[in-house]
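Enquirer: prediction below, plus the sequence it came from.
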Amino acid sequence: MSATAQKKAPMPTDIRARKGDTPLVSLTAYTTPMAQLMDAHCDFVLVGDSVGMVLHGLPSTLEVTMEMMILHGQAVSRGLSRAMMVIDMPFGSYEQSPEQAFDSAARLMRETSAGAVKLEGGQHMAPTIDFLVKRGIPVMAHIGLTPQSINTLGGYTVQGRGPQADNLMQDAKDVAEAGAFAVVLEKVPEGLADRITAQIGIPTIGIGASAGCDGQILVVDDMLGLFTAFKAKFVKRYAHLGEAGEAAIAAYAREVRARRFPGPEHVFADEAPKPKAGA
């Protein structure tokens, strides 16, 4: 491969093979420009159903539709050449039956060029994961806090404490056995996340879990300080672009009202400039 040759995007089998290796890096993306920014730095990029809250102002992920996921998946796909794209299956698109899940997953992959789908749920979704994988759909699982189930979980609460720990461990084992190539652990106690990571053969991707997981993921708008409706404990702000953006907009508004913008350098003369001699 030449120095200028483009690095090939990893496949689900490549992600699975990274178990216990250098930690996997992932972020969510919903637009082409954001995908372009993270493409060289992430192993995989998730088109998350969090788009409903982050970009569309919805109160939860429950109102996100297949059409929304496809639209944003297509946008992200245009911005990626090195990172693998995984796309969330929205609420109501896979829970009814394995057959429904296959139809939805096949549509998402066909219309967005995603390399894999992600779905929420542990033991009860294992048969569906098995059904999909056997039919050529790579699946990333998601256990612990599953945002599509907040109404039954009692909100955005930590999962896996006390008596819940054994059940969550079984969730992890079942999705791994069913054929998931990786599993997201969201808002899981650190010690339990470490035990799960040690006991299953697929990579664990932490979000509010443990640095000992096989990889990490954050919502990009959270870590850049663009989405500030609320801040989870597990989010680290690597920038404060929301504050910077608001300051820039305020400066623009002041200049417009004071007629300082546009300035001479931003407007056009009545006559086109004459070409320079010898040009």
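Expert: Perfect, thanks for sending it.

Enquirer: going by C-alpha atoms from here, please, whenever you check contacts or count neighbours.
Expert: Will do.

Enquirer: helices of the stretch 51-200 of the chain, start to end?
Expert: Using DSSP state H, counting those that start in this stretch, the helices of the stretch 51-200 of the chain run over residues 51-54, 66-78, 98-112, 126-133, 150-153, 164-178, 190-199.

Enquirer: got another, please set it beside the one above:
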Amino acid sequence: MGKVKMTIPQCREMKGKTKKFTMITAYDVLLASVIEKTPIEMILVGDSLGMTVLGYDSTVPVTMEDIIHHTKPVVKGAPNTLIVGDMPFGSYNTGIGDAIRNANRIMKEGGADAVKLEGGKNVAPIVAAMVNGGIPVMGHIGLTPQTAGQLGGFKVQGKDAEAAKQLLEDAKALAQAGAFAIVLECIPAPVAKMITEQLNIPTMGIGAGPYCDAQVLVTQDLLGMFDRFVPKMVKQYAQLNKQMVDALNSFYQETQDGVFPGPEHSFGMKEEDLKRLY
């Protein structure tokens, strides 16, 4: 039996289960098709593509067109994986009408099954309006990369009691607004545990400890595709950057040495036709 696509109701039903579920990022058909071969239930077409694919210093410059453009091939590559499209900066904080229109675009033009947006109580009315309009919404609190500058940079959030209580209030507001799950990013594990225990929807942790209902990672970080600083919250399950560099160096060197292409990689022709060329 092949992979069966998780539905939004099935995601909700994962709340409090012993079995955890997972979500990782993808931005193209190649990586999506690899993920499709695994049990991983969800793919996020994240605005992290701004930093991992487009070379920006932050996620802020990512546009709606970027998200839609990258969602389309992911949907094609992973038809049996639940696809969540990120709402980029400026696509929902300008009003409920804009938020609904842009979320509809991500689903209708991009083909996503749901959308994700950052923020707590401040975006709860937007989430409620979107859900009432039939749009499945995933929340995201804690370290919110789109507004990291206001948070003092990419730092752990909710480290003191008051900040932790604020995160809990934000999470409850999103759940009450109708979000089907909430990403908790870069917060202390005990805080994530408290929030997870008090919500009736799944929590999805990235740098939030082991108590969440699901775990999330950026695929390029998980696979070690970058030769750079590895955040504390990331576990590298492979070091593909070194393997890729080694492979490219081997191609270059074999070309210089005349080893590649060999007979097994070359095409010949009939002897009589060859003679007619000279």
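Expert: Received it, and whenever you're ready, just let me know what you need. Because the structure is a prediction, the values reported are computed rather than measured.

Enquirer: what's the most buried one of the helices of the stretch 51-200 of the first structure?
Expert: Highest mean neighbour count of these: helix 126-133, a mean of 22 (counted as mean count of other Cα atoms under 10 Å).

Enquirer: chain center to it: distance?
Expert: Taking Cα atoms, centre = their mean, to the nearest Å, one finds the center of helix 126-133 of the first structure at 21 Å from the center of the full chain.

Enquirer: for stretch 202-214 of the first structure, same thing?
Expert: What separates the centre of stretch 202-214 of the first structure from the centre of its chain is 15 Å, taken as Cα atoms, centre = their mean.

Enquirer: the longest helix in the first structure is where?
Expert: In the first structure, taking DSSP state H as the definition, the longest helix is helix 241-257.

Enquirer: mind listing what's buried in that one?
Expert: Applying a neighbour-count criterion of 16 or more other Cα atoms under 10 Å, one finds 241-242 buried in helix 241-257 of the first structure.

Enquirer: quick one: contacts of that helix?
Expert: When contacts are defined by Cα atoms under 8 Å, 6 or more residues apart in numbering, helix 241-257 of the first structure is touched by residues 224-228, 261-262.

Enquirer: returning to what we had before: relative to Gln6 of the first structure, which of the helices of the stretch 51-200 of the first structure is closest?
Expert: Closest to Gln6 of the first structure of those, according to Cα to Cα: helix 66-78, at 15.5 Å.

Enquirer: coming back round to it: so can I have JSON lines of the helices of the stretch 51-200 of the first structure showing distance to Ala141 of the first structure?
Expert: Output for these, formatted as JSON lines (distance: least, Cα to Cα, whole Å):
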{"stretch": "helix 51-54", "distance to Ala141 of the first structure": "19"}
{"stretch": "helix 66-78", "distance to Ala141 of the first structure": "17"}
{"stretch": "helix 98-112", "distance to Ala141 of the first structure": "13"}
{"stretch": "helix 126-133", "distance to Ala141 of the first structure": "8"}
{"stretch": "helix 150-153", "distance to Ala141 of the first structure": "17"}
{"stretch": "helix 164-178", "distance to Ala141 of the first structure": "7"}
{"stretch": "helix 190-199", "distance to Ala141 of the first structure": "14"}
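
Enquirer: closest to Ala9 of the first structure out of those?
Expert: Nearest to Ala9 of the first structure, of all the helices of the stretch 51-200 of the first structure, is helix 66-78, at 11.7 Å by Cα to Cα.

Enquirer: that closest one corresponds to what range in the second structure?
Expert: Counting by TM-score structural alignment, helix 66-78 of the first structure lines up with residues 64-76 of the second structure.

Enquirer: still on that earlier bit, now the longest helix of the first structure on the second structure. Mean distance?
Expert: Its aligned residues in the second structure lie a mean 0.7 Å from helix 241-257 of the first structure after superposition (mean Cα distance after the TM-score superposition for the first structure).

Enquirer: so what's the gap between that helix and the chain middle?
Expert: Centroid separation for helix 241-257 of the first structure versus its chain: 29 Å, with Cα atoms, centre = their mean.

Enquirer: next: stretch 194-207 of the first structure.
Expert: 18 Å.

Enquirer: first vs last residue of that stretch, how far apart are they?
Expert: Start and end residues of stretch 194-207 of the first structure are separated by 13 Å (Cα to Cα, to the nearest Å).

Enquirer: which bit of the second structure covers it?
Expert: Taking TM-score structural alignment, stretch 194-207 of the first structure hits residues 193-206 over in the second structure.

Enquirer: neighbouring contacts of the matching stretch?
Expert: The contact list for stretch 193-206 of the second structure (Cα under 8 Å, 6+ apart) reads 11-12, 14-16, 168, 171-172, 175, 179-186, 192, 211-217, 233.

Enquirer: out of the residues you listed, which end up buried?
Expert: Among the contacts of stretch 193-206 of the second structure, those scoring as buried are 11-12, 14-16, 168, 171-172, 175, 179-186, 192, 211-217 (criterion: 16+ other Cα under 10 Å).

Enquirer: give the aligned equivalent of Gly120 of the second structure in the first structure.
Expert: Using TM-score structural alignment as the criterion, Gly120 of the second structure maps onto Gly122 of the first structure.

Enquirer: for the closest residue to that match other than its chain neighbours, give me its contacts.
Expert: Of all residues beyond its chain neighbours, the one nearest Gly122 of the first structure is Asp171 (4.3 Å), with distances taken as Cα to Cα, 6 or more residues apart in numbering. Asp171 of the first structure sits next to 121-123, 143 when contact means Cα under 8 Å, 6+ apart.

Enquirer: just the buried ones out of those residues, please.
Expert: Applying 16+ other Cα under 10 Å to these flags 121-123, 143 as buried.

Enquirer: as JSON lines, these with distance to Ser50 of the first structure would be great.
Expert: Formatted as JSON lines, these follow (distance: Cα to Cα, whole Å):
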{"residue": "Gly121", "distance to Ser50 of the first structure": "16"}
{"residue": "Gly122", "distance to Ser50 of the first structure": "20"}
{"residue": "Gln123", "distance to Ser50 of the first structure": "23"}
{"residue": "Ile143", "distance to Ser50 of the first structure": "16"}
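
Enquirer: nearest to Ser26 of the first structure, out of the helices of the stretch 51-200 of the first structure?
Expert: Minimum separation from Ser26 of the first structure across the helices of the stretch 51-200 of the first structure (Cα to Cα) falls at helix 66-78, 13.6 Å.

Enquirer: next one: the closest one to chain centre, how far?
Expert: The chain centre lies 12 Å from the centre of helix 66-78 of the first structure; the measure is Cα atoms, centre = their mean.
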